[in-house]
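*Asks:* Sharing a model that was predicted from the sequence below.
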Amino acid sequence: MHPITTSEDELFELIKQRIHTNSLCQRVLHGRGKRYEALERINIEWYPPYLFVQNFGDALPEQLRIALEHVFDALDTVEAILIQSREWPDFVTSVFASRNPLELPLIFPGMIDDGLHCEIKLGKNRNTGVFLDMRAGWFWVKAHSHNKRVLNLFS
């Protein structure tokens, strides 16, 4: 599969469509899946009302920077956009855009499924407290655990 070249307008539409009316925490873009050219080192996650961008590269790609500015300007549901630069072994989280002053880390309950909440921590650690790419696994466990207790060992 060849990577898809995306402009800032296409990125804006992709991000906007995935977060516009969604109140659930979700993975918006998994660039590390190598589907989007120039975004191979980027992950974007939506933790309403915060958009969280993980940058595993040197600099934020220009088309993404522009798309994020457009998302922030167009959607008042986005309270802030945070960028976490994650060059091993260091990481730094900064506020890209915010409607109000923020103090990091942000710690708040995030809805990951109907009636299922998890404490989200943005800016304190490398992970956020929830692994959104495991959503299919959550649904499988839910479907197979009626009247059972489940111990989550992140496996």
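*Replies:* Perfect, I can see it now.
*Asks:* hey, let's count contacts and neighbours off CA atoms from now on
*Replies:* Will do.
*Asks:* secondary structure element for Pro11?
*Replies:* Rather than Pro, residue 11 is Leu. helix 8-19 (DSSP states H and E).
*Asks:* Tell me what angle the helix or strand following that helix forms with helix 8-19.
*Replies:* For helix 8-19, the succeeding helix or strand toward the C-terminus, using DSSP H and E, is strand 26-30. Here the directions of strand 26-30 and helix 8-19 differ by 160 degrees (axes from the mean of the first three to the mean of the last three Cα atoms, to 10 degrees).
*Asks:* The structure to be compared is supplied as follows:
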Amino acid sequence: MQASQLPIFFEHITLQLEKSSQEVRRLFHGRGRKFEGLEQITCDWVDGQLLVNLFKQADDDFLTQLKQGLLELTNQTVWRDVEGKTIVLQHRYDDGAPSEILVGDLNSKPVVVESGLKYQLDIGRNQNFGLFLDMRYGRNWVRENAKHKNVLNLFAYTCGFSVAAIAGGADQVVNVDMAKASLSKGRDNHRLNDHNLNQVKFLAHDIFKSWGKIKKSGPYELIIIDPPSFQKGSFALTKDYKKILRRLPDLLVAGGQVLACVNSPQVDCDFLINSMKEEAPQLNFVQRLKNPPEFEDIDEQASLKVLEFSY
């Protein structure tokens, strides 16, 4: 990373803060490789807190200028206008992703708002804080397409899609994820939005060993598939994704929809489109959803891919 490029970073952050609402947002996305010399840095706005993430070890000059610039930001009018409170620098490349609090006191469990819906985050303890911000348009799409539907949410994590679906009038959402702790946070997210938990199921199961339980709550009008790119011992993208796709015809009603997602730069849209043709040819590709503009990537095929299919 190049210290000489940091003025671009600060100029971009200041501009985005001036335009920002109080909703959670990515302010700077170096990982999209649109900013030369800043490819390993991101910045998020989280409930009055600026979270800066480094994904690669930087030299002392870069770190010194970065910290100095962040401290100077707190003296600007824009920082007061947005009621900024805290600045945190997280070293994502290091074991445990340690955080440095540069300004203020960290609220590690803020409740944030996205598209009018509330989510509980958990900052600092893990690399991911509980909501993938690049999936905002995907959650919005689910909200707009869930009315009166029975929804299956595979790899549910903290149930962001589920919250969006219930907010959009879904009759039921079935969330499946191996991690009980993540599903517990998902339950809390529904409570934050005053949702009726009788409409939501939380299945802490290995998807590949639980098709019987999953089918029992079907058939479904909408299925969401948003797996990790790789999870040691439980999911390998190119091998295991196809195992899910071949199950879809048995789970869907006629006219049902599927939102299939993949966030690995190693595969492009054709991986999902061709895999669907092979494993579930009854489903037709409809469209790829756009990503939020703040996540612009020099190679759109390397960025998040969210594809709609119909049965």
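*Replies:* Sure thing, it's come through. Fair warning: this is a prediction, and the values are worked out from it, not measured in the lab.
*Asks:* what's the TM-score here?
*Replies:* The TM-score (TM-score structural alignment, normalised by the length of structure 1) is 0.80; 145 aligned residues with a Cα RMSD of 2.3 Å.
*Asks:* for the helix holding Leu11 of structure 1, packing partners?
*Replies:* strand 26-30, helix 62-74 (3 or more Cα pairs under 8 Å, 6 or more residues apart in numbering; DSSP states H and E).
*Asks:* again, only using 7 Å
*Replies:* helix 62-74 (3 or more Cα pairs under 7 Å, 6 or more residues apart in numbering; DSSP states H and E).
*Asks:* What is the helix it packs on packed up against?
*Replies:* helix 8-19.
*Asks:* Just the buried positions in the helix it packs on, please.
*Replies:* Glu8, Leu11, Phe12, Ile15, Lys16, Ile19 (16 or more other Cα atoms under 10 Å).
*Asks:* which among those residues gets closest to Ala80 of structure 1?
*Replies:* Ile19 (13.0 Å; Cα to Cα).
*Asks:* Spatially nearest residue to the closest one, not counting backbone neighbours?
*Replies:* Trp46 (6.8 Å; Cα to Cα, 6 or more residues apart in numbering).
*Asks:* do the same with Gly33 of structure 1
*Replies:* The nearest residue in space to Gly33 of structure 1 (Cα to Cα, 6+ apart) is Glu40, at 6.8 Å.
*Asks:* quick one: the one you found is in a helix?
*Replies:* No - assessed by DSSP: H, G, I helix; E, B strand; the rest coil, Glu40 of structure 1 does not belong to a helix; its assignment is coil.
*Asks:* Alignment lookup: it to structure 2.
*Replies:* Aligned by TM-score structural alignment, Glu40 of structure 1 pairs with Glu39 of structure 2.
*Asks:* Can you pull up the most central residue in structure 1?
*Replies:* By Cα atoms, centre = their mean, structure 1 has its centre lying nearest to Glu45, at 0.9 Å.
*Asks:* and Lys56 of structure 2, helix, strand or coil?
*Replies:* Lys56 of structure 2 is classified as coil under three-state DSSP.
*Asks:* Could you give the number of residues near it?
*Replies:* Lys56 of structure 2 has 14 neighbours, counted by other Cα atoms under 10 Å.
*Asks:* was I right about it contacting Tyr93?
*Replies:* Yes - with contact defined as Cα atoms under 7 Å, Lys56 of structure 2 counts as touching Tyr93 (5.4 Å).
*Asks:* buried ones in stretch 114-126 of structure 2?
*Replies:* Buried, per 16+ other Cα under 10 Å, within stretch 114-126 of structure 2: Glu114, Leu117, Lys118, Tyr119, Gln120, Leu121, Asp122, Ile123, Gly124.
*Asks:* of these, closest to Leu222 of structure 2?
*Replies:* Leu117 (20.4 Å).
*Asks:* Compute the distance between the closest one and Lys180 of structure 2, please.
*Replies:* 22 Å (Cα to Cα, to the nearest Å).
*Asks:* And Tyr241 of structure 2, by the same measure?
*Replies:* Here the criterion is Cα to Cα. By it, Tyr241 of structure 2 lies 22 Å from Lys180 of structure 2.
*Asks:* Please apply the same query to Lys56 of structure 2.
*Replies:* From Lys56 of structure 2 over to Lys180 of structure 2 (counting by Cα to Cα), the distance is 31 Å.
*Asks:* ok, back up a step: wasn't the residue nearest to the centre of structure 1 part of a strand?
*Replies:* Yes - under three-state DSSP, Glu45 of structure 1 falls within a strand.
*Asks:* Which residue, other than its chain neighbours, is closest to it?
*Replies:* Using Cα to Cα, 6+ apart, the nearest residue to Glu45 of structure 1 is Arg27, at 4.4 Å.
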